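**Q** Next input, structure requested:
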Amino acid sequence: MKRGTAVRVAAVVVLAPLLTACSAEHDPLFVTGTAAKPTLAWRDCPAAKGDGITEAALYEWDDSSTVDDPGRTLWHIRATHGKTLSRRIPLGTAPDGFTTERPLTATLDPGTTYALRANMASDDQISGFLTFRLEQLAPGRVVFGESDAESRTDYDARDDEEFGCFTE
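**A** A predicted model of the protein is given here:
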């Protein structure tokens, strides 16, 4: 890994918890599905009823990318009405009630790193950010945190508090 890349990756790892709820080890945003059909998703927090994704964007992450400037925007959607919510969104689509700000016209490449950013309805301060590669996706696996990948079973077994999901 190049030195500049290592610094940027370290910055993402350090800043990612600041983008989410306090004391969270990982943000609740994750990618699931397959390389052919990736889906962004948000971990369900039992105490956050009626919450969901209201905005999402996909970026092409490169050597000059940072959390504040994640690269070229490939796809961007936004809820048309503030109360429109979704917890699972196939990349490149706009669920009912969402407006496509930038359609996904590029074919995603397995050798490219991508960044995802999503905002939640519950609070303008609650957002998720992660990087991933299509080669990390497979049925029954998720990519979360900063490119951490594991089985869906192991992911679901993690304590909700690791994702900022607190009961109070």
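**Q** Every contact and neighbour count from this point should use C-alpha atoms.
**A** Noted.
**Q** Help me confirm that Ala106 comes into contact with Leu74.
**A** Yes. Here Ala106 reaches Leu74: they are 7.0 Å apart, a contact under Cα atoms under 8 Å.
**Q** So which of those two has more stuff around it?
**A** In this view Ala106 and Leu74 are compared by other Cα atoms under 10 Å, and Leu74 has more residues nearby, 19 against 9.
**Q** Roughly how far does the more buried one sit from Ser86?
**A** Going from Leu74 to Ser86 by Cα to Cα, to the nearest Å gives 20 Å.
**Q** Same question for Arg8.
**A** To Ser86, Arg8 is 30 Å away according to Cα to Cα.
**Q** neighbour count winner among the two?
**A** Ser86 (21 against 17).
**Q** Please name the residues that touch that one.
**A** Gly52, Ile53, Thr54, Pro95 (Cα atoms under 8 Å, 6 or more residues apart in numbering).
**Q** Let's see this one next, to set against the first:
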Amino acid sequence: MKWGRSIGVVVLALLLSACGAQFTPLFVASGSSGPVIGWRECPGAKYDGITEVALYRWDRDGTADDPGELLWHIKASDGVALHRIRLGIAPQGFTTRHPLAVELEPTSTYALRANMSSDDLVSGFLTFQPRQLAAGRVVFSDGDEESRTSYEDRDNEDFGCFND
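**A** Okay, here's the model as predicted:
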């Protein structure tokens, strides 16, 4: 199973880099009810969205395949995909595989791993600290952070979204 995930992450990285993508579409942002996990929507794309997401306590020696201790994991039923999911909650159509039973510490580092619906091999991975999630802030890619406005203003091609 780990080999399959490793190959998937490598395939995603190769696909996104070959297409000129600088960042993965996965992000985490502040929300009115707590952190929100998101997948950047590509204009005109059909059937994309998050179908599975897991939160880990980042291990200093962790990797995308083995990020550390699993803290929370949800997975969608067939045909369900969302672009925004509140961290720690299983929205309608998702099943909790591992409930979130701890409070996140502001200065600890956590990892998010998500799969999207358009292809089981397409996944996103990022690390973040909750203190980065001040109101109006977004953390994406390799822990990069910026205002939600600056993030939304970035060119979609930076995230692998290309117009035909």
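**Q** now what about the TM-score between them?
**A** Once superposed, chain against chain, the TM-score is 0.87 (TM-score structural alignment, normalised by the length of the second structure); 153 aligned residues with a Cα RMSD of 2.0 Å.
**Q** Stretch 98-118 of the first structure maps to which residues in the second structure?
**A** Per TM-score structural alignment, the counterpart of stretch 98-118 of the first structure in the second structure is residues 94-114.
**Q** What are the contacting residues of the matching stretch?
**A** 26, 50-58, 64, 67, 70-77, 80, 88, 90, 123-131.
**Q** can you pull the buried residues of it?
**A** Phe94, Thr95, Thr96, Leu100, Thr109, Tyr110, Ala111, Leu112, Arg113, Ala114 (16 or more other Cα atoms under 10 Å).
**Q** Likewise for stretch 38-57 of the first structure?
**A** For stretch 38-57 of the first structure, the neighbour count (16+ other Cα under 10 Å) marks 38-45, 51-57 as buried.
**Q** what does Asp51 of the first structure align to in the second structure?
**A** Match for Asp51 of the first structure (TM-score structural alignment): Asp48.
**Q** Tell me if I'm right that that match and Ser118 touch.
**A** Yes. Between Asp48 of the second structure and Ser118 there is a contact at 5.0 Å, judged by Cα under 8 Å.
**Q** how about the closest residue to Ile53 of the first structure other than its chain neighbours, what does it touch?
**A** The shortest distance from Ile53 of the first structure to any non-neighbouring residue, by Cα to Cα, 6 or more residues apart in numbering, is to Met120 (4.5 Å). By Cα under 8 Å, 6+ apart, Met120 of the first structure lies in contact with Asp51, Gly52, Ile53, Thr54, Glu55, Ile126, Ser127.
**Q** Apply 7 Å and report the result again.
**A** Asp51, Gly52, Ile53, Thr54, Ile126, Ser127 (Cα atoms under 7 Å, 6 or more residues apart in numbering).
**Q** can you tell me which residues contact the aligned residue in the second structure for Asp148 of the first structure?
**A** Matched across to the second structure, Asp148 of the first structure falls on Asp144, judged by TM-score structural alignment. Counting by Cα under 7 Å, 6+ apart, Asp144 of the second structure touches no other residue.
**Q** distance of Asp144 of the second structure from Arg154 of the second structure?
**A** Distance from Asp144 of the second structure to Arg154 of the second structure, by Cα to Cα: 13 Å.
**Q** Tell me where the second structure has helices.
**A** Secondary structure of the second structure (DSSP state H): helices at 2-18, 148-153.
**Q** Please tabulate those in CSV, including the columns distance to Cys161 of the second structure and mean neighbour count.
**A** Shown next, in CSV, are the helices of the second structure (distance: least, Cα to Cα, whole Å; neighbours: other Cα atoms under 10 Å):
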stretch, distance to Cys161 of the second structure, mean neighbour count
helix 2-18, 9, 15
helix 148-153, 13, 12
